[in-house]
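Visitor: Sequence and predicted model, in that order:
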Amino acid sequence: MTGQDGARGKRSSRPGREAVTGVATGRRRRGEQPVVPDTEFTSYYGKPIINAPVWRSPDIPGYLFLGGLAGASSLLGAGAQATGRPRMATTAKVGAFGAIGLSLVALVHDLGRPARFLNMLRVFKPTSPMNIGSWLLAGYGPLAGAAAASAVTGRLPRLGAAATAGSAVLGPAVAAYTGALISDTAVPAWHDGYRELPYLFAGSGATAAGGLVLLADPAGDTGPARNLAVFGVALELGSFKRMERRLGMVAEPYRTGRAGRYLRAGEVLSVAGAAGAVLGRRSRLGKVLSGAALLAASACTRWGIFHAGKASADDPRYTVVPQRRRLRN
């Protein structure tokens, strides 16, 4: 073998470094056989086109779930207090404080050091969902704690009422801002769903808050919690279905793999929990089972969305195909 033949052999045996990411653009005439096979969605050296999120499970999906539960529970607690339902108000306020505390623990654990969370409060940047979210949590957490402490001890009722009102004002933003947070990334399944994800997260939080009260206090007056849960299920499922239709092929990670299993389970549990809450309103056991199903449904939704985003970041076609379509249009 000559040196020239050896060089050609080496070139022919090299890995596919010249692989093209995309789709075949040539038109095929009727009856014509393809000469070149369809290209595959690969990238140089098999690396993803974008960096996948470094967020970990269960920290971040747990943070998303617990934040939504906390924000919606504060709103439910304020409504229960305003309508003369102190028992439900106490349950919701304690649940909100416990959820936001665990949410912050999960966030700090993922960050690695508490100082990293405090460093985000050194500036105020309205264009950054992460920065605004940090300020929301910093303001909401103490208010939720004061409202819960006053409700449990019965002391400082005026301060407790003010804290309840403040946490109720911030609660919807706490429940929904994480949807804006994850959509403010390059992850296709999250970024392209920027219109619906905040509504989906708000609905999921309402589902969880209603489920918490049904589970924790089935003997009490649970009418408002039941209504909030049914509203949350409708908003969550409606927003998700609309997002699926609008995203087209980018919605595939929401239907396949681990994410698909989580989300299908969430849909079944949501419908079952809402139906049980309505039909079993006079059954204590029915309320407990419905509450547990609604809480699990909200958690499944957050875990499913988290894993769908990671799956879409690992597959180049969810980045390339929408870009090429936008260029053609």
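Guide: That came through fine.
Visitor: C-alpha only now, for contacts and for neighbours.
Guide: Fine.
Visitor: outside of stretch 120-138, which residues touch it?
Guide: Stretch 120-138 is touched from outside by F117, L170, A173, V174, Y177, T178, A180, L181, D184, with contacts defined as CA atoms under 8 Å, 6 or more residues apart in numbering.
Visitor: Quick check: buried residues in it?
Guide: M120, P129, M130, N131, I132, G133, S134, W135, L136, L137 (16 or more other CA atoms under 10 Å).
Visitor: now do stretch 153-164
Guide: Quick answer for stretch 153-164 (16+ other CA under 10 Å): G160, A161, A163, T164.
Visitor: And for stretch 47-55?
Guide: Burial within stretch 47-55, assessed by neighbour count using 16+ other CA under 10 Å, is assigned to P48, I49, A52.
Visitor: Among the residues you listed, which one sits closest to T90?
Guide: Nearest to T90 out of these is A52 (CA to CA; 41.0 Å).
Visitor: Give me the packing partners of the longest helix that the chain contains, helices and strands only.
Guide: Longest helix in the chain by number of residues (criterion: DSSP state H): helix 284-314. Packing partners of helix 284-314 (3 or more CA pairs under 8 Å, 6 or more residues apart in numbering; DSSP states H and E): helix 59-82, helix 188-191, helix 197-216, helix 257-279.
Visitor: The next helix or strand after it - contacts with which helices or strands?
Guide: Of the helices and strands lying after helix 284-314 in sequence (DSSP states H and E), the nearest is helix 317-328. Using 3+ CA pairs under 8 Å, 6+ apart, the elements in contact with helix 317-328 are helix 188-191.
Visitor: and the helix it packs on, how far from the chain's centre?
Guide: Per CA atoms, centre = their mean, to the nearest Å, the displacement of helix 188-191 from the mean C-alpha position of its chain is 11 Å.
Visitor: repeat for stretch 101-117
Guide: For stretch 101-117, the distance to the chain centre is 18 Å (CA atoms, centre = their mean).
Visitor: residues of that stretch that come out buried?
Guide: Neighbour counts over stretch 101-117 (16+ other CA under 10 Å) mark G101, L102, S103, L104, V105, A106, L107, V108, D110, L111, F117 as buried.
Visitor: repeat for stretch 253-263
Guide: P253, Y254, R255, R258, A259, G260, Y262, L263.
Visitor: again, but for stretch 311-326
Guide: Buried residues in stretch 311-326 (16+ other CA under 10 Å): A311, S312, A313, D314, D315, P316, R317, Y318, T319, V320, V321, P322.
Visitor: For these, give me CSV that also has distance to P198.
Guide: Compiled in CSV, the buried residues of stretch 311-326 are given as follows (distance: CA to CA, whole Å):
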residue, distance to P198
A311, 20
S312, 19
A313, 20
D314, 24
D315, 24
P316, 26
R317, 25
Y318, 21
T319, 22
V320, 25
V321, 25
P322, 22
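Visitor: Okay, one more to line up with it:
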Amino acid sequence: MSTSDVTRAGVRGARPDRDAVTGSVHARPDRDAVTGSVHARPETHPAAGHARDGEFRSYHGRPVLNQVPWAARDIAGYLFLGGLAGSSSVLAAGAHLTGRRALARTAKVTALGAVTLSLAALVNDLGRPARFLNMLRVCKPTSPMSVGSWLLAGYAPLAGAAAVTELTGRLRAPGTAATVGAALAGPAVAAYTAPLICDTAVPAWHEGYREMPFVFVGSGAAAAAGAGLLAAPTGETAPARRAAVLGAVLETAALARMRRRFGPQLAATHRRGRAGPLLRAAEALTAAGALGAATLGGRSRWAAALSGAALLAGSAATRFGVFHAGLASAADPRYTIVPQRRRVRDRAGAGLS
């Protein structure tokens, strides 16, 4: 037990080699000239986190953020399947209205299958179906999860009706109306998962909020085109081939812009760890699929099928890569602290409060 005592005259009975020096000027916190935040002096508290001159250390190496609790199979799969479903409904409506019955049938069945699996993945992550139903008790426009729940609740029956009427050949007029309704909701279904993950504190998701919707819409369009190329007759795949090229260009351009805006440090989450191989594979597969669809997809059934499979695989790899990049950025505190310090310095340099 310590025998030192603090009196008005100072510390009595202190043992410098054993006791902390209470009230010492060296133990006082220092105020950061840029951020205004209070932190301990490094020489007094060597484990304290700080970011200066590109160097970063966190307290005992512990993460700043709570770790993402979502399972990759459920949530990354949910992101991929939602984009595939919504984009397939748009492609189905175009094919239906232009008389491409086989392509329309393929896209409608793809949309129904994808949204069903997407809901299954979401419910599996939530734990039980009642939790999804509980989210429909309120509608909160400022919550991407609330808006997404209502979108899925309205879109899934339309996609189901469009597919069932196409397969049975009955109720053509209601089936056409359902096809058009699903197509109108399709872009929102394909895009809303981007705000869903960007509305978090995870750096590699939150910092990409401007480009992520374009990445997801482009990826979804490429996936829907891939499904069409894989299953529909070559003579009807012209809309799918065009969608493949447009989706691949949009996805690639949006990802490149996102990484430039990230800066080299945060962009490293797309090159390292589990995200790196996935995103490199996604870029190669998407480019190869789009090129094959544009050049040989209209003449060779095998080329169309291979291009479609590459586009589907590339879209899935994009979603899983983005998901794992977010996990890596949440686990390493430098991806949270350093960008915050940089933004504060930029605001101070611009004369903003």
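Guide: On my side now, so go ahead. Everything quoted here is computed from the prediction, not taken from an experiment.
Visitor: TM value for the aligned chains?
Guide: Taking TM-score structural alignment, normalised by the length of structure 1 as the basis, the two superposed chains have a TM-score of 0.90; 309 aligned residues with a CA RMSD of 1.8 Å.
Visitor: related to what we said a few turns ago, among the buried residues of stretch 101-117 of structure 1, which one lies nearest to Y199 of structure 1?
Guide: S103 (19.7 Å).
Visitor: quick one: the aligned partner of that closest one in structure 2 and C198 of structure 2, what's the gap?
Guide: Using TM-score structural alignment, the equivalent of S103 of structure 1 in structure 2 is S118. Distance of S118 of structure 2 to C198 of structure 2, computed by CA to CA, to the nearest Å: 19 Å.
Visitor: One more: R301 of structure 2?
Guide: Relative to C198 of structure 2, R301 of structure 2 is positioned 39 Å away (CA to CA).
Visitor: now T106 of structure 2
Guide: Distance of T106 of structure 2 to C198 of structure 2, computed by CA to CA: 32 Å.
Visitor: In contact with the equivalent of S219 of structure 2 over in structure 1, which residues?
Guide: Matched to structure 1 by TM-score structural alignment, S219 of structure 2 sits across from S204. The contact partners of S204 of structure 1, taken as CA under 8 Å, 6+ apart, are G68, G232, V233, L235, E236, S298, T301.
Visitor: Report the secondary structure element holding the fifth one.
Guide: So that's E236 of structure 1. Per DSSP H and E, E236 of structure 1 falls inside helix 223-247.
Visitor: what packs against that helix?
Guide: helix 59-82, helix 197-216, helix 257-279.
Visitor: pretty sure G326 of structure 2 is in contact with A204, am I right?
Guide: Yes: between G326 of structure 2 and A204 there is a contact at 4.9 Å, judged by CA atoms under 8 Å.
Visitor: Common neighbours of these two, please.
Guide: Both G326 of structure 2 and A204 are contacted by T269, under the criterion CA under 8 Å, 6+ apart.
Visitor: So for the two, which sits in the more crowded spot?
Guide: A direct count of neighbours by other CA atoms under 10 Å for G326 of structure 2 and A204 places A204 higher, at 30 against 24.
Visitor: corresponding residue for the more buried one in structure 1?
Guide: Per TM-score structural alignment, A204 of structure 2 is aligned with A189.
Visitor: what's stretch 91-98 of structure 1 in contact with?
Guide: 69-74, 76-77, 141, 144-145, 147-149, 151, 209, 212-213, 216-217.
Visitor: And N131 of structure 1, what's its match in structure 2?
Guide: In structure 2, the residue matched to N131 of structure 1 (TM-score structural alignment) is S146.
Visitor: Tell me the spacing between P203 of structure 2 and L278 of structure 2.
Guide: Distance of P203 of structure 2 to L278 of structure 2, given as CA to CA: 19 Å.
Visitor: again, but for L184 of structure 2
Guide: For L184 of structure 2, the distance to L278 of structure 2 - CA to CA - is 31 Å.
Visitor: again with A254 of structure 2
Guide: A254 of structure 2 is 17 Å from L278 of structure 2, where distance means CA to CA.
Visitor: nearest residue to L171 of structure 2 other than its sequence neighbours?
Guide: Setting aside the residues directly before and after it, L171 of structure 2 is nearest to T165 in space (CA to CA, 6 or more residues apart in numbering), at 6.1 Å.
Visitor: for G260 of structure 1, same thing?
Guide: Using CA to CA, 6+ apart and skipping the chain neighbours, the partner closest in space to G260 of structure 1 is Y254 (5.2 Å).
Visitor: L66 of structure 1 matches what in structure 2?
Guide: Under the alignment (TM-score structural alignment), L66 of structure 1 maps onto L81.
Visitor: my guess is its match meets A120, correct?
Guide: No: with contact defined as CA under 8 Å, L81 of structure 2 does not reach A120; the gap is 10.5 Å.
Visitor: pretty sure G175 of structure 2 contacts A161?
Guide: Yes: assessed by CA under 8 Å, G175 of structure 2 is found in contact with A161 at 6.2 Å.
Visitor: which residues sit in contact with H50 of structure 2?
Guide: H50 of structure 2 neighbours (CA under 8 Å, 6+ apart): F56, R57, S58.
Visitor: conserved subset of those in structure 1?
Guide: For the contacts of H50 of structure 2, the aligned pairs still in contact in structure 1 (both residues aligned by TM-score structural alignment, their matches' CA atoms under 8 Å) are F56, R57.
Visitor: if we take the contacts of H50 of structure 2, which one ends up nearest to T286 of structure 2?
Guide: F56 (36.2 Å).
Visitor: Please identify the helix or strand for that closest one.
Guide: Using DSSP H and E, F56 of structure 2 maps to strand 55-57.
Visitor: in that strand, what counts as buried?
Guide: Neighbour-count burial for strand 55-57 of structure 2 [16+ other CA under 10 Å]: R57.
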